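Enquirer: Next input, structure requested:
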Amino acid sequence: MTLTRTADLLAEAAAAGRAVGAFNVLHLETAEALATAAERADLPVILQISENCVRYHGGLEPIAAATLAVADGSRARIAVHLDHAEDPELALRAIGLGFGSVMYDGAKLPFADNVAVTRRVVEAAHAADVAVEAELGEIGGKDGAHAPGVRTDPAEAAAFVADTGVDALAVAVGSSHAMTERTALIDLELIERLREAVPVPLVLHGSSGVSDDLLVAGIRSGLVKVNVSTHLNRSFTGAVRDALAADPALVDSRKYLAAGREAIAVEAARLLELFALKGSDG
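Expert: Next up, the predicted model:
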């Protein structure tokens, strides 16, 4: 199946009161696992390549080519997205490579600067029929807008979307990146207020730290795109550790990487089905 536009997946999910899973690619095995998950669940998925992933691979083009090829060859409906690009030039390169969407993350910038740079990325992306996700925040540090205590203001969010023309907005509602325990408490009332104030789909980052029940409640409150990375990485790494512990003589990396790939496929399919619940189904 050919690549799917991110904007189409978001519009369909929003109309159905559901969310689409957006899962991070770290390497080829991750991309393959996520495509398998989407096929097994018979649900769409967004494969995300972050700026950190680009740095790990030493460049965007090799991991982008592999991920786009996996997506294009899958039976599932898959979009490919650039996640958390703080460098606008990286976002522009991803647009040229055929990504369905890019996230320019200017959340650490002052509001006016964030608007100006985001608008530049939006103009280039829209000329190529590519969607843009952005993020708001005022506190610096690793988590930016998702540092503890930071919250997105609905009025500021509405102004930001109007001024930039972005197609989706990542909001700070209580989650935080890189959490290994699912103990984050997201603000459902704030999500509802943001949904009413902002005319574009809302995105939750740092979803690995949020429980299943709260994720479903957040989707019902207005979340449309749910990003997950660390939680799936734990599944992969745990399976690799188990495979190596079970066979100390194992040296063929394909065998233990296959175990990790399958673990991601199983958990990602479960999450896709969870995010597809609507109304009172869950």
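Enquirer: going forward, measure contacts and count neighbours with C-alpha atoms only.
Expert: Fine.
Enquirer: what helices or strands is the longest strand along the chain leaning on?
Expert: Secondary structure of the chain per DSSP state E: the longest strand is strand 78-85. Contact analysis of strand 78-85 by 3 or more C-alpha pairs under 8 Å, 6 or more residues apart in numbering; DSSP states H and E lists helix 6-16, strand 45-50, helix 51-57, helix 60-73, helix 88-97, strand 101-104 as its packing neighbours.
Enquirer: deepest of those, which one?
Expert: strand 101-104 (a mean of 30; mean count of other C-alpha atoms under 10 Å).
Enquirer: how near is residue 276 to residue 182?
Expert: Going from residue 276 to residue 182 by C-alpha to C-alpha, to the nearest Å gives 20 Å.
Enquirer: neighbour-wise, which of those two wins?
Expert: More crowded of residue 276 and residue 182, by other C-alpha atoms under 10 Å: residue 276, with 22 against 15.
Enquirer: The closest residue to the more buried one other than its chain neighbours is in what secondary structure piece?
Expert: If the residues on either side of it in the chain are set aside, residue 276 comes closest to residue 18, at 5.2 Å by C-alpha to C-alpha, 6 or more residues apart in numbering. For residue 18, there is no helix or strand it lies in under DSSP states H and E.
Enquirer: Not counting residues beside it along the chain, what's closest to residue 49?
Expert: In space, residue 49 is closest to residue 82, 5.0 Å off (C-alpha to C-alpha, 6+ apart).
Enquirer: State the distance from the one you found to residue 46.
Expert: Residue 82 is 10 Å from residue 46, by C-alpha to C-alpha.
Enquirer: Give the burial count for the nearest residue to residue 99 once chain neighbours are set aside, as a bare number.
Expert: Counting by C-alpha to C-alpha, 6+ apart, residue 80 is the residue found nearest to residue 99 once chain neighbours are left out, at 5.3 Å. For residue 80, the tally of surrounding residues (other C-alpha under 10 Å) stands at 29.
Enquirer: who touches residue 80 in this structure?
Expert: 3, 6, 46, 47, 48, 49, 67, 68, 71, 99, 100, 101 (C-alpha atoms under 8 Å, 6 or more residues apart in numbering).
Enquirer: Let me have those in a markdown table, adding distance to residue 253 as columns.
Expert: Output for the contacts of residue 80, formatted as a markdown table (distance: C-alpha to C-alpha, whole Å):
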| residue | distance to residue 253 |
| --- | --- |
| 3 | 30 |
| 6 | 33 |
| 46 | 27 |
| 47 | 24 |
| 48 | 24 |
| 49 | 23 |
| 67 | 20 |
| 68 | 24 |
| 71 | 24 |
| 99 | 30 |
| 100 | 32 |
| 101 | 33 |
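Enquirer: Spell out the residue ranges of the helices in this structure.
Expert: With DSSP state H as the criterion, the chain has helices at 6-16, 28-41, 51-57, 60-73, 88-97, 111-127, 154-164, 188-197, 212-221, 230-246, 253-275.
Enquirer: Dump the ones you listed to a markdown table, plus distance to residue 135.
Expert: Shown next, in a markdown table, are those (distance: least, C-alpha to C-alpha, whole Å):
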| stretch | distance to residue 135 |
| --- | --- |
| helix 6-16 | 17 |
| helix 28-41 | 25 |
| helix 51-57 | 15 |
| helix 60-73 | 22 |
| helix 88-97 | 13 |
| helix 111-127 | 9 |
| helix 154-164 | 9 |
| helix 188-197 | 13 |
| helix 212-221 | 18 |
| helix 230-246 | 20 |
| helix 253-275 | 21 |
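Enquirer: Please give the structure of this sequence too, so both can be compared:
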Amino acid sequence: MPLVSTGELVSAAAADGRGVAAFNVITLEHAEAIAAGAESAGAPAILQISENAVRFHGGRLSAIAAATAATARTSTARLALHLDHVVSPDLLRAADGEGFSSVMFDASKLSYEKNVEATADAVRWGRERGIWVEAELGRVGGKEGESPLDAHAPGVRTDPAEAAAYVAATGVDALAVAVGSSHAMTERTATLDHPLITRLRTAVPVPLVLHGSSGVPDDEIRAAVAAGMVKINVGTALNTAFTAAVRGYLTANPHTVDPRKYLGPGREAMAGTVEAFLTLMRAAE
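Expert: The predicted model follows:
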């Protein structure tokens, strides 16, 4: 099936009052697992490649982007391709022509004024190419290379009035907000600020994005979608499933040297995790 656009999937979900899940791709097995999980769930999904993943592949975007796009195009599920947490302007511009319909431009570490300036430039660039742009306001924290961030610390969460001004000044198509989740959580123990989500939904005229959803329990995700969250980002949960399956296989079969023997169970475990999150999105409608 041809790639669909992220904007199309997110807009449809927002109109229906439901969520759409976006899953991070690191290896080809991740892309295959996301496609398989989406097919099993009978649901659309977004495959996203982060700047950290591109760095893992030697800083070269083309190969992993082409493999991910090809996997999506050969799937029967409705899938979109998104470039996630882009800090480098060079990588932002590399998205054009690689199959990406959307980019998350991350200037959240800059001052508010510098964030607005850089993000507005990214949005203008995206508009000229039909590329949907997501940005972040507040600090979700937990990304590789960052010091630990308390998701409940004062000043970390997104202020609704500032968010409304930020969207008006930048023209972004979607906004990732800090409401109590954190990246790279391996246990699902996060507690979200649902009244804040409701206030942000009222204040902000574009779809809201929840980063760090791997650490958020099912009931919290359901409530977040009901309160106004639309794009639900999942990454670490796939890696947790993959690593546990690979570790289990190699523990039981310590003399195995053929990577297909253990990558297969890892891929299947990720596909099951994808299906579970997509089923949760349906239950949250």
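Enquirer: What does the superposition give as a TM-score?
Expert: The TM-score (TM-score structural alignment, normalised by the length of structure 1) is 0.95; 279 aligned residues with a C-alpha RMSD of 1.7 Å.
Enquirer: Determine which stretch of the helices of structure 1 is the most buried.
Expert: helix 28-41 comes out most buried of the helices of structure 1 by mean count of other C-alpha under 10 Å, with a mean of 23.
Enquirer: Next, the angle from it to helix 60-73.
Expert: Interaxial angle, helix 28-41 of structure 1 versus helix 60-73 (axes from the mean of the first three to the mean of the last three C-alpha atoms, to 10 degrees): 20 degrees.
Enquirer: helices or strands next to helix 28-41 of structure 1 in the packing?
Expert: Helix 28-41 of structure 1 packs on strand 45-50, helix 60-73, helix 253-275, going by 3+ C-alpha pairs under 8 Å, 6+ apart.
Enquirer: how about 10 Å then?
Expert: strand 20-24, strand 45-50, helix 60-73, strand 78-85, helix 230-246, helix 253-275 (3 or more C-alpha pairs under 10 Å, 6 or more residues apart in numbering; DSSP states H and E).
Enquirer: The ones you listed: which one's closest to residue 212 of structure 1?
Expert: Closest to residue 212 of structure 1 of the helices and strands packed on helix 28-41 of structure 1 is helix 253-275 (C-alpha to C-alpha; 7.6 Å).
Enquirer: Comparing the closest one with structure 2, how large is the average distance?
Expert: In the superposition against structure 2, helix 253-275 of structure 1 averages 0.6 Å from its aligned positions (mean C-alpha distance after the TM-score superposition for structure 1).
Enquirer: Which stretch of structure 2 lines up against that helix?
Expert: The aligned range for helix 253-275 of structure 1 in structure 2 is 259-281, by TM-score structural alignment.
Enquirer: and the gap between the residue sitting nearest the centre point of structure 2 and residue 118 of structure 2?
Expert: With distances taken as C-alpha atoms, centre = their mean, residue 233 lies nearest the centre of structure 2, 3.3 Å away. Remark: distance between residue 233 of structure 2 and residue 118 of structure 2 (C-alpha to C-alpha) = 23 Å.
Enquirer: do the same with residue 81 of structure 2
Expert: 23 Å.
Enquirer: now swap in residue 35 of structure 2 and tell me
Expert: For residue 35 of structure 2 relative to residue 118 of structure 2 (C-alpha to C-alpha), the value is 33 Å.
Enquirer: swap in residue 65 of structure 2?
Expert: Counting by C-alpha to C-alpha, the gap from residue 65 of structure 2 to residue 118 of structure 2 is 24 Å.
Enquirer: Let me see the contact set for residue 13 of structure 1.
Expert: Taking C-alpha atoms under 10 Å, 6 or more residues apart in numbering as the contact definition, residue 13 of structure 1 lies against 7, 19, 20, 44, 201, 223, 224, 225, 275, 276, 278.
Enquirer: Neighbour-wise, which one of the residues you listed leads?
Expert: Going by other C-alpha under 10 Å, residue 19 tops those with 34 neighbours.
Enquirer: burial of residue 171 of structure 2, as a residue count?
Expert: 21.
Enquirer: That one matches what in structure 1?
Expert: With TM-score structural alignment as the criterion, residue 171 of structure 2 matches residue 165.
Enquirer: How about residue 242 of structure 2?
Expert: Per TM-score structural alignment, residue 242 of structure 2 is aligned with residue 236.
Enquirer: circling back: can you tell me which residues contact the match of residue 171 of structure 2?
Expert: 115, 118, 119, 122, 123, 126, 131, 132, 133, 134, 200.
Enquirer: Tell me how far the residue nearest to residue 99 of structure 1 lies from residue 23 of structure 1.
Expert: Taken as C-alpha to C-alpha, the span from residue 80 of structure 1 to residue 23 of structure 1 is 10 Å.
Enquirer: which residues do those two both contact?
Expert: By C-alpha under 10 Å, 6+ apart, the residues touching both residue 80 of structure 1 and residue 23 are 45, 46, 47, 48, 49.
Enquirer: contacting residues for the last one?
Expert: If a contact means C-alpha under 10 Å, 6+ apart, then residue 49 of structure 1 has 23-27, 31, 60, 63-64, 67, 80-85, 94, 99, 102 as its contacts.
Enquirer: which of those are also in contact in structure 2?
Expert: Of the contacts of residue 49 of structure 1, the ones still in contact in structure 2 (both residues aligned by TM-score structural alignment, their matches' C-alpha atoms under 10 Å) are 23-27, 31, 60, 63-64, 67, 80-85, 99, 102.
Enquirer: Isn't residue 25 of structure 1 up against residue 68?
Expert: No - the pair residue 25 of structure 1 / residue 68 is not scored as a contact, 11.1 Å apart, by C-alpha atoms under 10 Å.
Enquirer: and the residue of structure 2 most remote from its centre, what is it in contact with?
Expert: Distance from the C-alpha centroid of structure 2 peaks at residue 255, with 36.2 Å (C-alpha atoms, centre = their mean). Residues near residue 255 of structure 2 by C-alpha under 10 Å, 6+ apart: none.
Enquirer: Which residue is the nearest non-sequential neighbour of residue 225 of structure 1?
Expert: Leaving aside its sequence neighbours, residue 225 of structure 1 is closest to residue 203 (4.7 Å, by C-alpha to C-alpha, 6+ apart).
Enquirer: Quick one: map the one you found onto structure 2.
Expert: Residue 203 of structure 1 maps onto residue 209 in structure 2, by TM-score structural alignment.
Enquirer: how near is its match to residue 115 of structure 2?
Expert: Per C-alpha to C-alpha, residue 209 of structure 2 is found 18 Å from residue 115 of structure 2.
Enquirer: With residue 153 of structure 2 instead?
Expert: With C-alpha to C-alpha as the criterion, residue 153 of structure 2 and residue 115 of structure 2 are 21 Å apart.
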